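[1] Fold the following for me, if possible:
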Amino acid sequence: MSVLNSAQRNAVAELLRVSPVSDELGRRFAAAGHELHLVGGSVRDALLGRLGDDLDFCTDARPEQTLAVVKGWAEAIWETGREFGTIGVQKAGLRIEITTFRAEAYDGISRNPVVAYGDNLLDDLRRRDFTINAMAVSVPGHEFTDPYGGLQDLAARVIRTPDSPEMSFGDDPLRMLRAARFAAKLRFAPDPAVVAAMTAMAADLDRITAERIRDEFTKLLCGADPVTGLRMLVDTGLADRFLPELSGLKLEIDEHAQHKDVYEHTLIVVANAVRLENGGAPDFTLRMAALMHDVGKPATKEVGRDGRVSFHHHEVVGARLTKQRMKALRYPKDVTSDVVQLVALHLRFYGYGRGEWTDSAVRRYVTDAGDLLPRLHKLTRSDCTTRNRRKAAALSADYDALEARIARLQADEDLARVRPDLDGNAIMELLGVPPGPVVGRAWKHLKELRLERGPLAREEAEAELLTWAREQGHLS
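    Now for the predicted structure:
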């Protein structure tokens, strides 16, 4: 019982923090003859002692009535969610969404819910995804409503549905993905009945648009414990519906560590990447690259005469597969490009410890990574999952040496902005050519020389350009 009392004390403290605004808003709704309740994730987070500045309320008022109540009180108003019954406002640094009671209906075929307004709080709470999100606190009265045992489930750290999970997931299959997302976010365990329904109904996820799946999956991967959520996706078969490459890793043996398969290795790499964020904001690009870095292995697996397994060029195949998958999930092109580049580069470091890298190779490593270099450092370090302490220490020392070498070259040559020693104007003047393809090819040639040999003196760069131009037939 002490756990519940602690949760309630957290909620009171959090609600007092926002009550000057929420109670004032509640009084305005009451004066207009309407109810107003803090609801859903806001109540859950208040009970956990982590209520943020985004507050969710529900009301019996229709959107046009809500607009009339907040007009002249709110510092800003937005109506982008009006067709779903939601009006957004800003007040005293808080972002507030006020949604009319809902009684959503689903036909089992359409990919999105059809919103119908409800007329009471209990029906609204019944249609919510999980019991921990089906609690409400009235304002300004602060009356607590918990018809489905959400507080008890919060204390037990369990994910249950208000209705049967089959009915809940049948209404909106995306809730199955949300169950895994909350497991990752809150480190809660799903009720066995929830897991059974997710497994039996995984194919229903095909009814959901790629964009909605993408958004939920992104939140899952950015959770406090994404590995738990990822395991749920694979174990229930949900991953097969939108990310089959993940479960496809399960049977592949990792050549770096034969005691575990590539699937387990991948989950460790994701966990390592999370740890290297050092408590900062979740880095989706890094985490997604960690998740996808070895997806090219199944297609490139070979077994040698000595029985050793190899995956030659799996980073190339993996980059292609990553691009295809992220495109299918409708990720923005710039995000996809960054993740694909990290996957393509994640193996580049191996071999450095054998002393094969020249300064030219280091320059190319930095130049190819570009702005992604800090993430590439973290991804490469995360990829070291060997249990052999001596080998792990050697790899770590090698990467320390590479970073130190990069820093030295960076100080001398400004590697982040490698450019040819002659710019386009100098090239045109020296060769006597107008703007066009010749200038572009000459610029590229000089950049390759810069990467290979480092900074060149002006006279040396000009001599190299003239030699190249003669060989290409641009000078007589």
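
[2] drop to CA atoms for contacts and neighbour counts, all remaining ones
    OK.

[3] What helices and strands are in contact with the longest helix along the chain?
    Longest helix in the chain by number of residues, with DSSP state H as the criterion: helix 2-31. Helix 2-31 sits against strand 36-39, helix 41-47, helix 63-70, helix 150-156, with contacts defined as 3 or more C-alpha pairs under 8 Å, 6 or more residues apart in numbering; DSSP states H and E.

[4] Could you pull out the buried residues of whichever helix or strand comes after the longest one?
    If I follow you right, that is helix 63-70. Per DSSP states H and E, the first helix or strand lying C-terminal to helix 63-70 is strand 76-78. Under the neighbour-count criterion of 16 or more other C-alpha atoms under 10 Å, strand 76-78 has Ile77 buried.

[5] Now find how far off-centre strand 76-78 is within its chain.
    28 Å (C-alpha atoms, centre = their mean, to the nearest Å).

[6] And stretch 209-216, by the same measure?
    With C-alpha atoms, centre = their mean, you get 12 Å for stretch 209-216.

[7] cool, and stretch 219-229?
    Per C-alpha atoms, centre = their mean, the centroid offset for stretch 219-229 relative to its chain is 9 Å.

[8] can you check stretch 443-454 too?
    Offset of stretch 443-454 from its chain centre (C-alpha atoms, centre = their mean): 36 Å.

[9] One more sequence to fold, the one below, so I can look at both together:
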Amino acid sequence: MVEVQARVARELDRLAPVLDGLGALFAEAGHELHLVGGPVRDAMLGRSHHDLDFTTSALPEATEKILKRWGDGGIWDMGRDFGTIGARRGEWVVEVTTYRSESYDPESRNPTVAFGDDLAGDLGRRDFTVNAMAVSFPGRDFQDPFGGISDLAEQVLRTPGRPEDSFGDDPLRMLRAARFAAQLGFTVAPEVVAAMTAMADRITIISAERIRDELVKLICAPYPRLGLTLLVDTGLADLVLPEVPALRLERDEHHRHKDVYEHTLIVLEQAMDLERRLPDGGPDFVARFAALMHDVGKPRTRRFVDDGTVTFHHHDVVGAKITRKRMKALRFSKDEIEAVSLLVELHLRFHGYGSGEWTDSAVRRYVRDAGEQLDRLHVLTRADCTTRNQRKADRLRRTYDELEARIAHLSEAEELASLRPDLDGNQIMEILDLPPGREVGQAYAFLLELRLDQGPLGPDAARAALLDWWATRSDS
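    Below you'll find the model as predicted:
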């Protein structure tokens, strides 16, 4: 406890330039101000914040006037309907929310917000006790009416009141339980798990966008397996990401295929370990979500062969379609959908490489098809090796090392990253005396295929090949 208090004191000293002055302004105007939620929790965990959340007795109009005096980077009020006004001062970003309570109408996808009267009521409506602590300003008095500091020490997630009441007020909190488990590495109290299981179907009233945002935070957290396992075990995943629990295929009597669900979680964790290979490091949502979804086509494509083996032919293509459909339902952006579904579709491509007998043409096509996702495809393909046979694992790793080396060599020699024919559209039209149109596109595609097969030809050889192709085409 002494160590925790010392960490909090150090963090409050660091935050003093923003906290003390802002607290004084609210006090001068006759209002209370309290630092709440994640910043208080993380101060006890030794983590720093520059984005700070406050709650106040002031109504939004009064908060806005005070923040205009305090900030130097503008005011935003997109959350005004929920009582929230934001402001920036230098590197500090604050959001101040009026004491409130909120609940859901059984038929509504959005909460009904009512402003509250005091801090205790505001803290009591928060999701978990570890997020229901506050520090008052300018006096720095610590408020913990629901035992959050004890739960923080025990690394457990509990609700301030009955979990059934909390989840009834805001069903999204069930997903937040999984997300915080993944972010903090905490366990979830048994009564909370029981309520999540019993009330799972309430999540269907929450908008797809809010569900998506929680899933992204969960998957990008340090311990996503904890959160995903909780979603699957409580039945929530059946409603928000049903493709994942569907991976729990019953094993055949001879145990001749892997546990696909467990394999998927291992691939996700191994992809996380390989994120250092990516240009921006991690966490990388696209790479992680592709790892989670890479085998979702297996349940639909599973076939038992007469000799007792199991096949999943074309599960890569089927899985890409399933992934695209799920991500559209969750309102992901077009770019994210295309990136993840492409990785799912290509995740088996390497295994056609065998022991290293790919031609230069095949390597070029691998790079061309992966496009901007090549680095992530490297990560996913390597992560997808979960065999316990060390000799096989070493062989696969060496073979992929060789493929990456060949890609690097060809990239240096041929500029694979900007792979294009030796002649552009204008040159094609001039050589063939064609106007813009479909035939120019066909000629361009021919030259691109030639470039993939044979590498750079140079303008003269490409011109001759184009004329031969055009003559053959004209004759036919």
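
[10] now what about the TM-score between them?
    In this superposition the chains share a TM-score of 0.96, using TM-score structural alignment, normalised by the length of the first structure; 470 aligned residues with a C-alpha RMSD of 1.5 Å.

[11] still on that earlier bit, would a markdown table of the helices and strands packed on helix 2-31 of the first structure with distance to Gly170 of the first structure and mean neighbour count be doable?
    Formatted as a markdown table, those follow (distance: least, C-alpha to C-alpha, whole Å; neighbours: other C-alpha atoms under 10 Å):
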| stretch | distance to Gly170 of the first structure | mean neighbour count |
| --- | --- | --- |
| strand 36-39 | 23 | 27 |
| helix 41-47 | 22 | 23 |
| helix 63-70 | 28 | 17 |
| helix 150-156 | 21 | 19 |
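
[12] Of all the ones you listed, which one comes closest to Leu174 of the first structure?
    helix 41-47 (16.9 Å; C-alpha to C-alpha).

[13] I'd like the helices and strands packed on helix 2-31 of the first structure laid out as CSV, including distance to Arg417 of the first structure.
    CSV is the format used below for these (distance: least, C-alpha to C-alpha, whole Å):
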stretch, distance to Arg417 of the first structure
strand 36-39, 51
helix 41-47, 45
helix 63-70, 51
helix 150-156, 51
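
[14] how about the ones you listed, which one is nearest Arg348 of the first structure?
    helix 41-47 (43.0 Å).

[15] residue ranges for the helices of the stretch 251-400 of the second structure, please.
    260-273, 285-293, 298-301, 315-329, 334-346, 360-370, 374-383, 390-414 (DSSP state H, counting those that start in this stretch).

[16] Glu439 of the second structure is nearest to which of those helices?
    helix 360-370 (22.5 Å).

[17] post-alignment, that closest one versus the first structure, mean distance?
    Here the mean offset of helix 360-370 of the second structure against the first structure after fitting is 0.4 Å, by mean C-alpha distance after the TM-score superposition for the first structure.

[18] mind listing what's buried in that helix?
    Asp360, Val363, Arg364, Arg365, Tyr366, Val367, Arg368, Ala370.

[19] chain center to it, what's the gap?
    On C-alpha atoms, centre = their mean, the centre of helix 360-370 of the second structure falls 28 Å from that of its chain.

[20] If you count contacts, what does it end up packed against?
    Using 3+ C-alpha pairs under 8 Å, 6+ apart, helix 360-370 of the second structure is in contact with helix 334-346, helix 390-414, helix 438-454.

[21] most packed of those helices?
    helix 334-346 (a mean of 21; mean count of other C-alpha atoms under 10 Å).

[22] To what extent does that helix diverge from the first structure after superposition?
    Helix 334-346 of the second structure sits 0.3 Å off on average (mean C-alpha distance after the TM-score superposition for the first structure).
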